[in-house]
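Participant: show me how the following folds:
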Amino acid sequence: MEDLSAYNPEGSDLRSMQLRMLEMLGYLDEVCLRNNIKYWMGAGTLLGAVRHQGFIPWDDDLDIEMTRTDYKKLIRILLKEKSGRYVLQTPLTDWNYVFPLAKLRDTGSRVTELRNAGKNYRYRGIYIDIFYLDRGNTFLARLTVNLQKFIWVLSLVKNDPLGILPALRFALRFVLHDIIFQFLRLCARLFGIRTLILPYGTGFTAFRDLKEIFPLQRISFEGRYFNAPADTDAYLKRLYGDYMKLPDRDKREIHTIKKEML
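Facilitator: Predicted coordinates for the structure are as follows:
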């Protein structure tokens, strides 16, 4: 069995980052339980919980998922909560943030991401991605990826002599998210689609099945217990195939290149 402890030894920058995210997850878990919001660990975070009983040793992000209804409820609550330690990042709280999903950011740290993604963001601390799921179709999801990528590229441009880019980003985001995506979601409801996908425009097209998610269960993650889908095996096989097999060393991705604890 390969020794993976070299990736995140105690006291390392990566391990410190993981422990900070664990604290943030504990905060979100408490808020969700208190307000009857059904979230679950998703994607690589769930994979880590099942395969490693915690973080994937080289992983430097954390994902939770929920339905759109619970997501809206959580966003309303987090905007009112004044924890002092964390801040909610959305296009409403950070003008340069163009991703259609919220992040909970730590105010006591700063990260620099690969390809300098997010260099113009107002908030740049360690974060948890908060994903919501809609009923939808993976084919349509793929069609919307390039539109969202174009808006993201505009957010990286600094040379704007006419000062029109902020308004252009806002207009494109409005048309895409409030008209096109709303129409696609309506079609999914009308046709009774039971598969769940991440929002149109995020670039994620793998789907989840409702019967694999509910009822939620509590499983161990870093010595604590958090929500997980009912059928973790089916969920992880759908996303990763043979998920208990470790990826090759050159496939073990890290998203950030610099971490600072302030």
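Participant: make it CA atoms for all contacts and neighbour counts henceforth
Facilitator: Fine.
Participant: contact partners of the strand or helix carrying residue 141?
Facilitator: Element membership for residue 141, per DSSP states H and E: helix 138-156. For helix 138-156, the surrounding residues in contact (C-alpha atoms under 8 Å, 6 or more residues apart in numbering) are 96-99, 117-120, 165, 169, 172-173, 176, 197, 199-207.
Participant: quick one more, to check against the first:
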Amino acid sequence: MIELDILKEVDRICRRHHIEYFLDAGTALGAVRHGGFIPWDDDIDIGMLRRDYERFLSVARTELGSEYFLQNYQTDGAPIMFSKVHRNDTTFVEFRLRNLPIAKGVFIDIFPYDYLPADEAAAWAHIKHCADLYRKFQYRLIKDRTLRPDGSLGWYAKALLRRITHWAHLRYDPAKLVAQMDQAFEAYPESPLVTCHSYGGGYLFRVQDMLPAKPMTFEGENFLGPNDPHAFLSELYGDYMTLPPKHQRTGHGPYRLAVGLDDEDSLDY
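Facilitator: Presented below is the predicted three-dimensional model:
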């Protein structure tokens, strides 16, 4: 599995430089509930506190092998405020990003977590403010819906609305929005509360539930996971051990997928 190989490379770099990370979101859920990948969802996410994230970005430039590419807004203009590590000899095209001139390989996500006000009411207000900025940034850079066409009038109506919203946001300078987000995301010093602003709002975590990270097995390999997986996953998913209904068991199917550089090996979805 290519994503697992990328994770091993990131884990190697983190251990060498004493950078603390943890299996995040659906990857942590998959480790706890399935012992690895969720059967219908094969992406990989890891999280880090901002200070570790910045250290990772610094060392990854020289530590990552030539077969990998570190993607974020600063490296190729990707419309994200987190990072992806791509494998260069692969193609994985997300539908909504298919027309953007950015790297499109099989990847894993690396999410930074930022401190919040210690007061929960103030923390939620700050989460909303940052989510509004991030939404504006994505509307400015992404004109297409995440979901692919299903032939329904409803889909096309929502696609048109997305285009109109994108056009309305063309007046914003992406670089200025990024500067505003950087300032807002990193506005608060160390506190007991954190969030990942790239989730778009809606989640508040306690640092003690994530760190210090502890060993977690994923697909038979040893990585690092949240300090209290139950508390962490409960905040994200509620009753996380109950499987979702079958119609909700959908993954991140690509618009186009290719492994290796030979187009004959590609698949269009």
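Participant: can you point out the buried residues in the helix holding residue 141 of structure 1?
Facilitator: For helix 138-156 of structure 1, burial by neighbour count (16 or more other C-alpha atoms under 10 Å) applies to 138, 141, 142, 144, 145, 147, 148, 149, 151, 152, 155.
Participant: need the counterpart of the fourth one in structure 2.
Facilitator: Which is residue 144 of structure 1. Residue pairing (TM-score structural alignment): residue 144 of structure 1 is matched to residue 130 of structure 2.
Participant: now the lengthiest helix in structure 1: buried residues?
Facilitator: Longest helix in structure 1 by number of residues (criterion: DSSP state H): helix 13-34. For helix 13-34 of structure 1, a neighbour-count test (16+ other C-alpha under 10 Å) marks 14-18, 20-22, 24-25, 28-29, 31-32 as buried.
Participant: so where's the longest strand in structure 1?
Facilitator: Ranked by residue count, the top strand of structure 1 under DSSP state E comes out as strand 127-135.
Participant: residue in structure 1 paired with residue 33 of structure 2?
Facilitator: Residue 33 of structure 2 maps onto residue 51 in structure 1, with residues paired by TM-score structural alignment.
Participant: doesn't that match belong to a helix?
Facilitator: Yes. Residue 51 of structure 1: assigned to a helix according to DSSP: H, G, I helix; E, B strand; the rest coil.
Participant: and it, how many neighbours?
Facilitator: Per other C-alpha atoms under 10 Å, the neighbour tally for residue 51 of structure 1 reads 15.
Participant: so it sits against residue 242, correct?
Facilitator: No. The pair residue 51 of structure 1 / residue 242 is not scored as a contact, 11.1 Å apart, by C-alpha atoms under 8 Å.
Participant: can you check what angle separates the longest helix of structure 1 from strand 127-135?
Facilitator: If you take axes from the mean of the first three to the mean of the last three C-alpha atoms, to 10 degrees, helix 13-34 of structure 1 sits at 50 degrees to strand 127-135.
Participant: show me what helix 13-34 of structure 1 is packed against.
Facilitator: Here helix 13-34 of structure 1 touches strand 127-135, going by 3 or more C-alpha pairs under 8 Å, 6 or more residues apart in numbering; DSSP states H and E.
Participant: give me the mean distance between the strand it packs on and structure 2.
Facilitator: In the superposition against structure 2, strand 127-135 of structure 1 averages 0.9 Å from its aligned positions (mean C-alpha distance after the TM-score superposition for structure 1).
Participant: where does that strand end up in structure 2?
Facilitator: Aligning strand 127-135 of structure 1 against structure 2 (TM-score structural alignment) gives residues 107-115.
Participant: contacts for that stretch next, please.
Facilitator: Contact partners of stretch 107-115 of structure 2, identified using C-alpha under 8 Å, 6+ apart, comprise 3, 6-7, 43-50, 53, 82-87, 92, 185-186, 188-198.
Participant: and if you look at stretch 2-21 of structure 2?
Facilitator: 43-44, 46-49, 52, 55-56, 60, 63-64, 85-87, 106-108, 213, 223-225.
Participant: now that stretch: which residue numbers in structure 1?
Facilitator: Mapping stretch 2-21 of structure 2 onto structure 1 (TM-score structural alignment) gives residues 20-39.
Participant: show me where structure 2 has helices.
Facilitator: Along structure 2, counting by DSSP H, helices occupy 2-16, 25-33, 50-63, 73-76, 120-141, 153-168, 174-185, 207-210, 229-237.
Participant: hmm, residue 62 of structure 1 is touching residue 45, no?
Facilitator: Yes. Counting by C-alpha under 8 Å, residue 62 of structure 1 does reach residue 45; the two are 5.6 Å apart.
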